[in-house]
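Enquirer: okay, predicted coordinates and the sequence, questions at the end:
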Amino acid sequence: MIQYLQILLNARLAKMDERGATAVEYGLLVALIAAVIIGAVVILGGKLNNAFTEVNNSLNGAGK
């Protein structure tokens, strides 16, 4: 009976280790996605700002 309980306990501990590894993997994926988004914003941010400024200026000029 004690051996059976030890097997069950070891199985539960193994599952907990797998959950921890999975959580770390998901954390790394989230960090990678965040880095890509930040990089895209940094690279495209200035260009988008210029484009919206030109559109705004064009609309203001057309309304006069």
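Expert: Alright, I've got the coordinates. Numbers count the residues shown, from 1 in each chain.
Enquirer: drop to CA atoms for contacts and neighbour counts, all remaining ones
Expert: OK.
Enquirer: what about Ile38, neighbour count?
Expert: Residue neighbour count, defined by other Cα atoms under 10 Å, stands at 13 for Ile38.
Enquirer: let's bring in a second model and compare:
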Amino acid sequence: MTALTCILAFLPNLGYGELLIIGVVAVLLFGNKLPEVARSLGKSFTEFKRGMNGVRDEWNDALYSDPQ
């Protein structure tokens, strides 16, 4: 599953027209800072995934470890 698929999974009822309008509004609001905003959003998404993987790993360790 790609990052774009994960993001778009939260927006199931938006069509291409709505996404285009959101994109135009983003360009108008952020202008030349759009690459910086996108980079920041990407880093935040990566940190979120890393945190979720850490939680999953801790859960699996607790679930499958030998009882003491």
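Expert: Cool, the structure landed. Please read all numbers here as calculations on a predicted model, not as lab measurements.
Enquirer: what segments of the first structure are helices?
Expert: Using DSSP state H, the helices of the first structure run over residues 2-62.
Enquirer: can you get me a residue count around Gly45 of the first structure?
Expert: Other residues close to Gly45 of the first structure by other Cα under 10 Å number 13.
Enquirer: again, but for the one 10 residues further on
Expert: Other residues lying near Val55 of the first structure total 11 when counted by other Cα under 10 Å.
Enquirer: could you do Ser65 of the second structure as well?
Expert: 9.
Enquirer: against Glu58 of the second structure, how distant is it?
Expert: Plainly put, Ser65 of the second structure is 10 Å away from Glu58 of the second structure if you go by Cα to Cα, to the nearest Å.
Enquirer: do the same with Lys33 of the second structure
Expert: Relative to Glu58 of the second structure, and taking Cα to Cα, Lys33 of the second structure is found at 38 Å.
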